[in-house]
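In: Here you go, sequence then predicted model.
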Amino acid sequence: MQQTFESAVANVWQAAWDRGEVEALETLVSDDYLRVSKSSGKAANLSQLQGEILAIREAFPDLVTTVDAVVVDGTSAAIFWTSTGTHTAPFMGVPATGRQVQTRGSNFVTIEAGRIKQETVTWDGSELLQSLGIRHLGDALGEADGGVVVDSLSDEPDLEVMKGFNRQFVTGVTVVTTKEGGVPKGLAVNAYASVSLEPPLVMVCIQKTSSTYPALFASTHLGINILSNEQKPTVSTFASKSADKFAEIDWHAGPHGSPLIDGSSAALEAEIRERFQAKTHTIFICRVRHAEVSETAPMVYQAGRFFDSEGLSQL
């Protein structure tokens, strides 16, 4: 019994995970099979597991999974495994990094009539990204309920209320820049903040649907330009979907090549240290390596309108 089950696990996992033959799982699990992720608390049936495997294989097409050990104890078993693959296509909103990853996990299963009825896993797809050094803000995106993180909308404000709240916040206007194959790229961003002065850390939050996002994600450095009162046309350019936003923009390169826009109130170049995944956005934590400050007053933004900061009255 033990050897037969061990062989079945090894053969089926190799077919499903290494070759994408996910239908092979139907010979190993029961009709009412349920899989629970210990890290996220989410449950999945066989069809959902098959979809997850295919999505992972699309992003890591050379994935190889080795069953290191199967320990059977009556109607229970523990499966220990190792997977290795190269991230060559987008996965969970993250552009391809070209990096090889190795991840390990263990599955604890209940066996009924020689098939897996229920499975508790210590791993989910985000572990692949964490093994690449890309982290998800899981604790911030869920609610703690009895030790399990789950999504909850019951005690969250209406979307329109949140939009109204955000419109009340007054910010500066920044353009975040990088290069892709020597070509300058950039987009307008108001989600910028200084994290600390010692060491000098800053953060920007970038929407994953931006055309500049893949280039930023792949970069080692980025530029952050605080636009001045005199750069209203520049805002329109970088808020647009123009194919060449730098066509009529004067700029110079920072020490590591990031485009710094001439005429900005201030500009810096920073090394990207962390990329935290937050569903629709990625939060970039960066260490500043170069900074420039001019005497030109910065532009101010609030509720969809731009203001001249020099005209503000002091309280």
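Out: Received, thanks.
In: From now on I want contacts and neighbour counts done on CA atoms only, so please keep to that.
Out: Will do.
In: now the helices: where do they sit in the stretch 151-300 of the chain?
Out: Under the criterion DSSP state H, counting those that start in this stretch, the stretch 151-300 of the chain carries helices at the ranges 159-167, 213-218, 232-239.
In: Out of those, which one sits most buried?
Out: A comparison of the helices of the stretch 151-300 of the chain by mean neighbour count, using mean count of other C-alpha atoms under 10 Å, puts helix 213-218 on top with a mean of 20.
In: Following element in sequence after the longest helix belonging to the chain, please.
Out: Among the elements of the chain assigned as helix by DSSP state H, the one spanning the most residues is helix 46-59. Proceeding N to C from helix 46-59, the next assigned helix or strand is strand 64-73, under DSSP states H and E.
In: Who are the packing partners of that following strand?
Out: For strand 64-73, the contact count by 3 or more C-alpha pairs under 8 Å, 6 or more residues apart in numbering; DSSP states H and E identifies helix 2-13, strand 76-86 as packing neighbours.
In: can you tell me how far Ile249 sits from Ser228?
Out: The gap separating Ile249 from Ser228 is 14 Å, by C-alpha to C-alpha, to the nearest Å.
In: Which one's more surrounded, the two?
Out: Ser228 (25 against 14; other C-alpha atoms under 10 Å).
In: which residues sit in contact with the more buried one?
Out: Going by C-alpha atoms under 8 Å, 6 or more residues apart in numbering, Ser228 touches 263-265, 296-299.
In: Which among those count as buried?
Out: Applying a neighbour-count criterion of 16 or more other C-alpha atoms under 10 Å, the buried members of these are 263-265, 297-299.
In: Including distance to Arg135, could the contacts of Ser228 go into TSV?
Out: Putting the contacts of Ser228 into TSV (distance: C-alpha to C-alpha, whole Å) gives the following:
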residue	distance to Arg135
Gly263	36
Ser264	32
Ser265	33
Thr296	38
Ala297	37
Pro298	33
Met299	33
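In: so how far is the first residue of stretch 294-307 from its last?
Out: Stretch 294-307 has an end-to-end distance of 19 Å (criterion: C-alpha to C-alpha).
In: Can you mark which positions in it are buried?
Out: Neighbour count says stretch 294-307 has 297-301, 306 buried, by 16+ other C-alpha under 10 Å.
In: Need those residues in a markdown table (columns: distance to Gly254).
Out: Written out in a markdown table, the entries for the buried residues of stretch 294-307 read as follows (distance: C-alpha to C-alpha, whole Å):
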| residue | distance to Gly254 |
| --- | --- |
| Ala297 | 21 |
| Pro298 | 20 |
| Met299 | 22 |
| Val300 | 25 |
| Tyr301 | 26 |
| Phe306 | 27 |
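In: let's bring in a second one:
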Amino acid sequence: MATFNDRDFRSAMSQFCTGVVIVTGISEGRPVGFAAQSFVSVSLAPPLVSICPAKTSTSWPLLRAAGSFGINILGADQHPLCMAFAKSGGDKFAEFGWATSAQGTPVLEGALGFVDCQLEAEHDAGDHTLVIGRVLELDVFSVDRSPLLFFRGRYGAFDDLANP
């Protein structure tokens, strides 16, 4: 097998388009959250999803301690929200509307969908942590808006919703 460097690896992985989500939760009575593109459905029975926060994340340890988190699936028009939650520190929720789910998790206004999870398991994954969440509740808020996508280092949208 040929050798490759970090840049080669990033370049190859950038050929795969991902959606963008904001992971949210409550820590010591305050909302916390971070942007992520590593989100995937894992299992239907039981219903499980996965995220992969960086080990340098300051938000994930707070959510881990809480034992639960929510996944806010972003629409293409929510790029500013994504950028705000991609930064470390500050009150990320101050600029954006949100409510709470039945579980008490922050649900961001305008999200395409929401998945409320209980922390099921964590696994070491290099410079990230592979997190498995058991889905407790979910909702779809919009089926006619394009999702926010990340591809080749840029954000974009899927324009052809009419042709599945």
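Out: Received, thanks. Worth saying up front: this structure is predicted, and the values here are computed from it rather than measured.
In: quick one on the thing from earlier: just the helices and strands packed on strand 64-73 of the first structure: most buried one?
Out: Relative to the other members of these, strand 76-86 carries the highest mean neighbour count by mean count of other C-alpha under 10 Å, namely a mean of 18.
In: if I look at the residue positioned nearest the centre of the first structure, how far off is Leu159 of the first structure?
Out: Centrality entry for the first structure: nearest residue to the mean C-alpha point is Gln277, 3.0 Å, by C-alpha atoms, centre = their mean. Separation of Gln277 of the first structure from Leu159 of the first structure (C-alpha to C-alpha) stands at 21 Å.
In: Which residues does stretch 172-179 of the first structure contact?
Out: Contacts of stretch 172-179 of the first structure with the rest of the structure, by C-alpha under 8 Å, 6+ apart, involve 184-190, 192, 215-216, 219, 221-227, 235, 238, 257-260, 298-301.
In: Okay, and which of the residues you listed map to strands?
Out: Filtering the contacts of stretch 172-179 of the first structure for membership in strands, criterion DSSP state E, returns 184-189, 192, 221-226, 259-260, 299-301.
In: Among the residues you listed, name the buried ones.
Out: In these, burial by neighbour count holds for 184-189, 192, 221-226, 259-260, 299-301, counting by 16+ other C-alpha under 10 Å.
In: check contacts around Asp124 of the second structure.
Out: Residues in contact with Asp124 of the second structure, defined by C-alpha under 8 Å, 6+ apart, are Leu130.
In: Tell me the counterpart of it in the first structure.
Out: When the first structure is aligned by TM-score structural alignment, Asp124 of the second structure is paired with Gln277.
In: now swap in Thr56 of the second structure and tell me
Out: The criterion is TM-score structural alignment: under it, Thr56 of the second structure has Thr209 as its aligned partner in the first structure.
In: which non-adjacent residue is nearest its match?
Out: Nearest non-adjacent residue to Thr209 of the first structure, counting by C-alpha to C-alpha, 6 or more residues apart in numbering: Thr280, 7.9 Å away.
In: What is the burial count for that neighbour?
Out: Thr280 of the first structure is surrounded by 11 other residues when neighbours are defined as other C-alpha under 10 Å.
In: so how far is Leu34 of the first structure from it?
Out: Counting by C-alpha to C-alpha, the gap from Thr280 of the first structure to Leu34 of the first structure is 28 Å.
In: Next: Lys117 of the first structure.
Out: The spacing between Lys117 of the first structure and Leu34 of the first structure, counted by C-alpha to C-alpha, is 7 Å.
In: Same check on Asp68 of the first structure?
Out: To Leu34 of the first structure, Asp68 of the first structure is 23 Å away according to C-alpha to C-alpha.
In: more crowded one of the two?
Out: For the pair Asp68 of the first structure and Leu34, the greater number of neighbours falls to Leu34 (19 against 12), based on other C-alpha under 10 Å.
In: The more buried one touches Val121, doesn't it?
Out: No - taking contacts as C-alpha atoms under 8 Å, Leu34 of the first structure lies outside contact range of Val121: 10.9 Å.
In: and Gly113 of the second structure, what does it touch?
Out: Each residue near Gly113 of the second structure by C-alpha under 8 Å, 6+ apart is listed here: 72-74, 138-142.
In: what about the first structure, which of these hold up?
Out: With both residues aligned by TM-score structural alignment, their matches' C-alpha atoms under 8 Å, the contacts of those that the first structure also has are 72-74, 138-141.
In: would a markdown table of those residues with distance to Leu161 of the second structure be doable?
Out: A markdown table is the format used below for those (distance: C-alpha to C-alpha, whole Å):
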| residue | distance to Leu161 of the second structure |
| --- | --- |
| Asn72 | 20 |
| Ile73 | 16 |
| Leu74 | 16 |
| Leu138 | 22 |
| Asp139 | 20 |
| Val140 | 16 |
| Phe141 | 16 |
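In: Find the pair from the residues you listed with maximum spatial separation.
Out: Comparing every pair within those by C-alpha to C-alpha identifies Leu74 and Leu138 as the most remote, at 14.4 Å.
In: In terms of neighbours, single out the busier of these two.
Out: Set side by side, Leu74 of the second structure and Leu138 give different neighbour counts by other C-alpha under 10 Å, the larger being at Leu74 (27 against 14).
In: Per the alignment, name the residue of the second structure opposite Pro255 of the first structure.
Out: Using TM-score structural alignment, Pro255 of the first structure lines up with Ala102 in the second structure.
In: tell me, how many neighbours does that match end up with?
Out: By the other C-alpha under 10 Å criterion, the neighbourhood of Ala102 of the second structure contains 10 residues.
In: Spatially, what comes nearest to His123 of the second structure if we skip its sequence neighbours?
Out: When the adjacent residues along the chain are set aside, His123 of the second structure lies closest to Leu130, with 5.0 Å between them (C-alpha to C-alpha, 6+ apart).
In: ignore the last one, Val109 of the first structure
Out: Val109 of the first structure sits nearest to Glu119 (C-alpha to C-alpha, 6+ apart), 4.4 Å away.
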